[in-house]
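K.L.:
show me the folded form of this:
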Amino acid sequence: MRTTQLFGNAYSFGNLKELFAKANEEKSGDQLAGIAAADAKERMAAKLVLADVTLAEIRNEPLLPADIDEVSRIIEEGVDEPAFSSIASWTVGELREYILHQGTTGRHIERISFGLTSEIIAAVTKLMSNLDLVQAAAKIEVLTTCNTTIGQRGVLASRAQPNHPSDQVPGMLASLYEALSYGIGDAVLGINPVIDSPENVKRLLEATKEVMAKWEIPTQNCVLAHIQTQMQAIRQGAPADMVFQSLAGTEAGNRAFGIDLSLLDEADELIRAQGSSTGANRWYFETGQGSELSSESHAGIDQLTLESRCYGLARKYKPFIVNTVVGFIGPEYLYDSKQVIRAGLEDHFMGKMHLLPMGCDVCYTNHMQTDQNDMDNLGLLLGAAGVNFLIGVPMADDCMLNYQSTSFHDIATLRDVLRRSPAPEFAEWLGKMGIMNQNGLTPSAGDPTLFT
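P.N.:
Predicted structure coming up:
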């Protein structure tokens, strides 16, 4: 039992699980789960108590024990013991002060990162303001290589998402050419398929590979089908640069996705043996706060902490890119623009604290209390925080998944405003194509007929 006095009221928290949940910023998902703070006073009381909890206490009181959950086992096995020992006596408040201190660099954070469990990273996130999350994440540079390398300081990479409502290749290519004409696609040419079959995945991978080969585009491809479908396609000869899978923060949540660690291990071995890329990083993971609650697999843990646990699992596989699909699940989990913006900054910071190449799908569903202006705000904040990549869809409206994201020209505008550039190899290619020069995009930019 942990207690405190605040504004003349006594507050008590029976265990760390309760304390973590009530220290969270307001989230409709935590309220739906019945674990959120009753009001702002209780939330502040929980934050004050959490600030005085030591990192050793968090590790010694697991929210979901490793003997009953394989995600917990992966997180625990990944702890660097000397790094943890050097900071075990710190409180969560002291960890926050260290991360935000002017003299603390990304290198300093990197040195302690593998001594932190995902729950410790979640705890310090709860004590940070939005500006804290931007400042801290901006310190951390994470470089990864598939066919090309992204993550350099001053680079804002992008995923081209040329989805089509019936997986027709000509329609997909029309969107892809528009994306490329705006300089979008240096992180990945990534398609969400309608038809989850090996034959269809293979067809889409071949189509994107043909475009990459014809125009000598320095990037990588991926089709975001279920991992088992991708594996079948690869075994049939599909040219996949990397493989994709959505992750949850509990073993039960991953089972709801139809995966477990043994399947991920098998896919990892396959993509390294038969994938078409040349680099060491060959995974693409997506996450998002609330998925465990939607599958009734949250184990009474708040959605921010579960999200951090997703990154603890992702870290095992050394991915090329990871992104939170921040507003995709709906208002049951993130009710409005304030909650979506907060979650996007939290997720990005937690991913970077795990030393992951973190991106974001700056997005929302049409029944949420938010709009495109709110997404512009989040995009700017993430750009300032050093996000590795964002996702672009035609006119910010995905015609297959039926949700709103950022458009190709939105990302181009963010690069211009924030003085960011595409990944170096891709920027050089854009120069050869006449799409970009040292001053930015040229008058030819935005014209997809360059490729027809």
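
K.L.:
only C-alpha atoms for contact and neighbour calcs from this point on.
P.N.:
OK.

K.L.:
now tell me what touches stretch 328-339 from outside.
P.N.:
Taking contacts as Cα atoms under 8 Å, 6 or more residues apart in numbering, the residues outside stretch 328-339 that touch it are 26-30, 32, 288-291, 327, 340, 343, 363-365, 367-371, 374, 403.

K.L.:
narrow those residues to those in helices?
P.N.:
Among these, the members found in helices (DSSP state H) are 28-30, 32, 291, 340, 343, 374.

K.L.:
another sequence for comparison is provided below:
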Amino acid sequence: MAYKHTVGQRSYQFKDLKTLLAKASPRRSGDELAGVAASDATERVAAQMALADCLLTDFLEDFLLPYETDEVTRLIMAQHDPQAFSKISSFTVGDLRDWLLGESATTETISELKYAFTPEMVAAVSKIMRVQDLILVAKKCRVVTKFRNTIGLEGSLSTRLQPNHPTDDLLGISASIIDGLMYGNGDAVIGINPATDNIQNLSELLKLLDHVISEYQIPTQSCVLTHITSAIQLINKNVPVDLVFQSITGSEKANTSYGINLAMLREGYDAATSLNRGTVGQNVMYFETGQGSALSSNANFGADQQTLEARAYAVAREFKPLLVNTVVGFIGPEYLFDGKQIIRAGLEDHFCGKLLGVPMGCDICYTNHADADQDDMDTLLTLLANAGINFIMGIPGSDDVMLNYQTTSFHDALYIRQLLGLSPAPEFALWLSNNDIYTQSGNSINWSDKPSALLSGIMGN
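P.N.:
Next up, the predicted model:
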């Protein structure tokens, strides 16, 4: 199906929906690298105007990737709820934008439509929204998940404590864990990116995390971010695995490049749930995504990176994850060139994920060769927190010494919690208080003047 729009004296034509979506995307270095971006701002505006006039029903007929050859497309269509969709089936993309920004779009009504939306629909509407629109609509969305605590509640902001170490040294990792806990970080997960990926090393890391959590009765969960096949092996060896991790993306070919498919994700999900390690819930999966991942594996098929990113959220929601994290600036400036592109992409990802019912967090980050700095990350952190992000990262000094990139620190979480009166997950907040770390009342964070029982116990050991 062809689409067209006239700007001034020039008529623009777009041969199909995939082309239209790509041309309508805000400027991305990755789309330019792939050769799918608009040639100039005028063509981009023409595409956005044409996209606004598209019927939502077009997205159920003109697939981004072929149904016959892409299992992610087949999953998207299997998830689609025609009965829920009937409420908005007459809408254009522009109508959907207007409705989402209106008073009738509430937390409840948006949630009821999460399976009426396809990823392509929510990606499309994001492309015709301003930054303030992305924030306002996402703020209406709430996605609450549970394992040993409750993440995503109104008025809360959780953090992943990320105690990475370049040699997986247990003492160094332990020091980072203590540091993070003293700042009130770690309620989303204590999650380590391992430097080496052999089973024995992974087992030692998981046993360390399990010991810390169980010894000090911390209402949180652990994860070592290894490949899902390794996690399954560890579960079969009775190693204490809380969350199963996997990077995912929006096309079957790209997922194949990661060594995964939907059946393998199902196997990992079933293995983790069989352990029944959660205390307040059984959301056992942790997924990470990022714009540009499909292109980086030569598996984008002429589609734009932001729409493919939204398709990854269809994969995620199939397995009821506790956490989904867009690692927004990690792949590098080839895909998101500067702070402006990173900020916009992070807000788009959060918006699209929340509309699809996904518990979105964000690794607010950049690589050292990107045209970005910590001021850009402060801006994105503040915007995402106002938009209702479920969780962010917490890393000593903002600098990951193992992965060599810049992200948010332990004290960044304190800043945004204090600024907006946000609290950790309620179970974790109670634990912080009981262990004489800090209590929070509204925007006030009150540090205990007593020595922390936790710190004293760990130092004693």
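
K.L.:
TM-score of the superposed pair?
P.N.:
The TM-score (TM-score structural alignment, normalised by the length of structure 1) is 0.98; 452 aligned residues with a Cα RMSD of 1.4 Å.

K.L.:
what about the ones in helices among the contacts of stretch 328-339 of structure 1, which one has the most neighbours?
P.N.:
In terms of neighbours by other Cα atoms under 10 Å, these top out with Val340 at 29 neighbours.

K.L.:
that one maps to what in structure 2?
P.N.:
With TM-score structural alignment as the criterion, Val340 of structure 1 lines up with Ile342 in structure 2.

K.L.:
residue contacts, that match?
P.N.:
With Cα under 8 Å, 6+ apart as the criterion, the residues that contact Ile342 of structure 2 are 328-329, 336.

K.L.:
by neighbours, which of those residues wins?
P.N.:
The most neighbours of any of the contacts of Ile342 of structure 2, using other Cα under 10 Å, belong to Gly329, which has 32 neighbours.

K.L.:
which residues does that one contact?
P.N.:
Residues 290, 336, 342, 363-367 are the ones in contact with Gly329 of structure 2 under the rule Cα under 8 Å, 6+ apart.

K.L.:
and the aligned residue in structure 1 for it, how far from Thr365 of structure 1?
P.N.:
Using TM-score structural alignment as the criterion, Gly329 of structure 2 maps onto Gly327 of structure 1. Gly327 of structure 1 sits at a distance of 7 Å from Thr365 of structure 1 (criterion: Cα to Cα, to the nearest Å).

K.L.:
in the stretch 251-400 of structure 1, what residue spans correspond to strands?
P.N.:
Per DSSP state E, counting those that start in this stretch, the stretch 251-400 of structure 1 has strands spanning 283-287, 321-325, 358-361, 389-393, 397-398. These are given in chain order.

K.L.:
which strands and helices sit next to the fourth one?
P.N.:
If I follow you right, that is strand 389-393 of structure 1. Packed against strand 389-393 of structure 1 by the contact rule (3 or more Cα pairs under 8 Å, 6 or more residues apart in numbering; DSSP states H and E) you find strand 157-160, helix 169-181, strand 358-361, strand 406-407, helix 408-418.

K.L.:
nearest to Met433 of structure 1, of those?
P.N.:
Met433 of structure 1 lies closest, by Cα to Cα, to one member of those: helix 169-181, at 9.1 Å.

K.L.:
that closest one vs structure 2, average distance?
P.N.:
Taken over the aligned residues, the distance from helix 169-181 of structure 1 to structure 2 averages 0.4 Å (mean Cα distance after the TM-score superposition for structure 1).

K.L.:
what's next to the helix or strand following that helix, contact-wise?
P.N.:
Using DSSP states H and E, the helix or strand that directly follows helix 169-181 of structure 1 along the chain is strand 188-191. Strand 188-191 of structure 1 is contacted by residues 158-163, 176, 204, 208, 219-224 when judged by Cα under 8 Å, 6+ apart.

K.L.:
pull the most distant pair out of these.
P.N.:
Spatial extent of the contacts of strand 188-191 of structure 1 (Cα to Cα) is set by the pair Ser158 and Leu204 at 19.3 Å.

K.L.:
which SSE is Gln245 of structure 1 in?
P.N.:
Under the assignment given by DSSP H and E, the secondary-structure element containing Gln245 of structure 1 is strand 243-246.

K.L.:
just how off-centre is that strand within its chain?
P.N.:
Relative to its chain's centre, strand 243-246 of structure 1 lies at 12 Å (Cα atoms, centre = their mean, to the nearest Å).

K.L.:
which other helices and strands contact that strand?
P.N.:
Contacts defined by 3+ Cα pairs under 8 Å, 6+ apart place strand 243-246 of structure 1 against strand 221-223, helix 227-235, strand 283-287.

K.L.:
pick the most deeply packed of the ones you listed.
P.N.:
Comparing those by mean neighbour count (mean count of other Cα atoms under 10 Å), strand 221-223 ranks first with a mean of 28.

K.L.:
by how much does that strand deviate from structure 2 on average?
P.N.:
Average distance between strand 221-223 of structure 1 and its aligned residues in structure 2, after superposition and using mean Cα distance after the TM-score superposition for structure 1, equals 0.5 Å.

K.L.:
what residues does that strand touch?
P.N.:
With contacts defined as Cα under 8 Å, 6+ apart, strand 221-223 of structure 1 is touched by 188-193, 201, 204-205, 208-209, 230, 240-244.

K.L.:
what about burial for the residues you listed, which qualify?
P.N.:
Among the contacts of strand 221-223 of structure 1, those classed as buried by 16 or more other Cα atoms under 10 Å are 188-193, 201, 204-205, 208-209, 230, 240-244.

K.L.:
now do the buried residues in stretch 309-326 of structure 2.
P.N.:
Of the residues in stretch 309-326 of structure 2, those buried by neighbour count under the rule 16+ other Cα under 10 Å are 309-317, 319-326.

K.L.:
related to what we said a few turns ago, need the strands of the stretch 251-400 of structure 1 in a markdown table (columns: distance to Thr117 of structure 1).
P.N.:
Compiled in a markdown table, the strands of the stretch 251-400 of structure 1 are given as follows (distance: least, Cα to Cα, whole Å):
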| stretch | distance to Thr117 of structure 1 |
| --- | --- |
| strand 283-287 | 18 |
| strand 321-325 | 18 |
| strand 358-361 | 18 |
| strand 389-393 | 25 |
| strand 397-398 | 36 |
